[in-house]
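# Provide a 3D model corresponding to the input given below.
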Amino acid sequence: MWGEAKVVERIDWSDQLFTLKLSADIGEFIAGQFIKLSLHIDDKRVARAYSLVNAPDASLLEVLAVSVDDGLLSPKLQALAPGDSIDISTKAAGFMTLDEIPAQGKHMWFFATGTAVGPFISMMRTTEPWQRFERVILIYGVRYQEDLAYYEELKAFEAKYPGKFTLVTSVTREPVEGALSCRITQGVESGVIEQQVGLKLSAQNSQVMICGHPEMIKELNTLLQSRGLAKNLRRAPGQITVEKYW
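Coordinates of the predicted model:
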């Protein structure tokens, strides 16, 4: 079912990366879930899924998106201005949520590439990860520094939760002070990410959530399983929870 969302604000992080803040009624949702945005283009409905970046109690919905040159929907989303309308699914969906994470594990590792950082920011804007885990780690990989959306807010989390939250960024196509320059999978394989965090990824202590590029998810999943971590299923709780972004 579709409803109407009004654009309240647009934030442009770069030429192609942007956030839309929307006013719409979609009912309750859980941090980590996604909605669909849609427009009629050439008499056909074109819809795409976008994770919600806002916390569930926020007054506005928030999505992080990238405009793809040959995309059917994303360039039109980027062209939206405050006051414009767009169709929105009236119910959020998705199972990459903290309530699907098993009780064991005292360290929460979030791995994200690009816009897939959105659902993790939504979770960190709630109290649950901070109350539930001894350590929260976000590994955030992008191509260019300007692609680090919400960077100032993420640094503010470090200041607010000293010793509890660790942010590790990796920028692969330009040197950036303080950031790694490797792909996430390379950083895990070499051990440089764990060295920077000061913790080991382990089946005993870690819960891992992965969202982003399908190849990154596949490679990282393989690496983690080789270390004894297992995919998290309702019928067989494990340590690895994933959501493919396309």
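
# switch to C-alpha atoms for all contacts and neighbour counts from now on
OK.

# What segments of this structure are helices?
All helices of the chain, identified by DSSP state H, fall at 74-78, 118-124, 128-132, 151-160, 184-190, 192-197, 214-226.

# To compare with the earlier structure, here is another sequence to fold:
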Amino acid sequence: MTEWVSGRVSAVRHWSDKLFSLRVEADLAPYQAGQFTRLALWLPAADGGQERVAHAYSFVNPPGVGYHEFYIVLIPDGRLTPHLQQLQPGASVWLARQASGFLTLAELPAGRDLWMLSTGTAIGPFLSLLAEGGLAERYAQLVLAHGVRLGQELNYRDEITQLQARWPNRLHYVPFVTREVWPEGLAGRIPAAIEQGTLERHVGLPFSVEHSRFVLCGNPQMVKETQLALQQRGFRKHLRREAGEICMENYW
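All right, here's what the predicted structure looks like:
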């Protein structure tokens, strides 16, 4: 049974009319970078009473910083996100005390180059992993690709710039924008860039079964198509019982 703890919203960041971040203070059990917990609010139920409505969200922050940050997209007809979007500093929110998830450093396959391929708010766990610092100890080259529809959805740019300053010439950031021309990064979708070799050429780092490891996190269609594109290049899904090169996590 889920153990819930009360948290207090300490900061809200509205990136756009649909994207926002909540920073929450709460006494949670220790967790690892890349994991997620559940946020919840008590909301009116159909029977006239109240019910706890919850959804899972990844931590954007590294562990041990004194707050918990979540990057959220508004679902206009959803039960929870319209209410989360309206929260102000000082508001109360419930969190599952125990975090979950296997998108952690311990679960990633060893290799030389790590390609982190994300869409939308699924960049969050990668930012947590990068800020924690363990990735830079394990991998020589780090690539963070982020696919969005519009350039204004390429958020957390200041944080990414700071991370690149920590590891110059080792952390490569590649934004993908699908619905408008954007002056930086690549047009189109991540799976197509893998099929066409565009992503490798842009970074200047060729794929190889020996050196390349991939972590996919985003909408299920991107994850499925990217996995297929990589498998066609000779890469295999990474399992505990059988080492491979591809890890993945659907983001809803």
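
# Please state their TM-score.
Scored by TM-score structural alignment, normalised by the length of the first structure, the superposition of the two chains gives a TM-score of 0.97; 245 aligned residues with a CA RMSD of 1.0 Å.

# What lines up with Leu72 of the first structure in the second structure?
Correspondence of Leu72 of the first structure to the second structure, assessed by TM-score structural alignment: Arg79.

# actually Thr115 of the first structure, not the one I typed
Under TM-score structural alignment, Thr115 of the first structure pairs with Thr121 in the second structure.

# Next: Gln145 of the first structure.
Checking TM-score structural alignment: Gln145 of the first structure goes with Gly151.

# so the match of Thr115 of the first structure makes contact with Ile72?
Yes: at 6.3 Å, Thr121 of the second structure counts as touching Ile72 under the criterion of CA atoms under 8 Å.

# Looking at the two, which one has more neighbours?
The neighbour count for Thr121 of the second structure versus Ile72, taken as other CA atoms under 10 Å, is higher for Thr121 (27 against 21).

# For the match of Gln145 of the first structure, list the residues it contacts.
Val177, Glu180, Trp182 (CA atoms under 8 Å, 6 or more residues apart in numbering).

# hmm, back to that, just give the nearest non-adjacent residue to the match of Leu72 of the first structure, would you?
Spatial nearest neighbour of Arg79 of the second structure, excluding adjacent residues (CA to CA, 6 or more residues apart in numbering): Val53 at 7.2 Å.

# go on, Val242 of the first structure?
Distances taken as CA to CA, 6+ apart put Ile210 closest to Val242 of the first structure, at 4.7 Å, once the chain neighbours are dropped.

# distance of that neighbour from Lys155 of the first structure?
For Ile210 of the first structure, the distance to Lys155 of the first structure (CA to CA, to the nearest Å) stands at 20 Å.

# How about Ser122 of the first structure?
15 Å.

# who has more neighbours, the two?
A direct count of neighbours by other CA under 10 Å for Ser122 of the first structure and Lys155 places Ser122 higher, at 20 against 14.

# In contact with the more buried one, which residues?
Taking CA under 8 Å, 6+ apart, one finds Ala31, Gly32, Leu52, Val53, Asn54, Ala55, Pro56 in contact with Ser122 of the first structure.

# For the counterpart of Glu219 of the first structure in the second structure, which non-adjacent residue is spatially closest?
For Glu219 of the first structure, the aligned residue in the second structure is Glu225 (criterion: TM-score structural alignment). Distance criterion CA to CA, 6+ apart; nearest residue to Glu225 of the second structure, sequence neighbours excluded, is Pro191 at 5.9 Å.

# The one you found maps to what in the first structure?
So, by TM-score structural alignment, Pro191 of the second structure is matched to Thr185.

# ok, now which ones touch the residue nearest to His40 of the first structure when sequence neighbours are not counted?
Leaving aside its sequence neighbours, His40 of the first structure sits nearest to Val46 (CA to CA, 6+ apart; 6.1 Å). By CA under 8 Å, 6+ apart, the contact list for Val46 of the first structure reads Ser38, Leu39, His40, Leu72, Leu73.

# make it 7 Å
When contacts are counted by CA atoms under 7 Å, 6 or more residues apart in numbering, Val46 of the first structure touches Ser38, Leu39, His40, Leu73.

# my guess is the second one contacts Ile88, does it?
No: when contacts are counted by CA atoms under 7 Å, Leu39 of the first structure is not listed as touching Ile88 (8.9 Å).

# okay, these two: which has more neighbours?
Remark: of Leu39 of the first structure and Ile88, Ile88 carries more neighbours, 25 against 19, as counted by other CA under 10 Å.

# Identify the residues contacting the aligned residue in the second structure for Glu158 of the first structure.
In the second structure, Glu158 of the first structure lines up with Gln164, judged by TM-score structural alignment. Counting by CA under 7 Å, 6+ apart, Gln164 of the second structure touches Leu171.

# ditto for Gly27 of the first structure
Lys91.

# try Ser38 of the first structure
Arg45, Val46, Ala47, Arg48, Ile86, Asp87, Ile88.

# Could I have the buried ones of those residues as PyMOL selection syntax?
In PyMOL, a selection of the buried entries from the contacts of Ser38 of the first structure looks like this (16 or more other CA atoms under 10 Å):
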select buried, resi 47+86+87+88
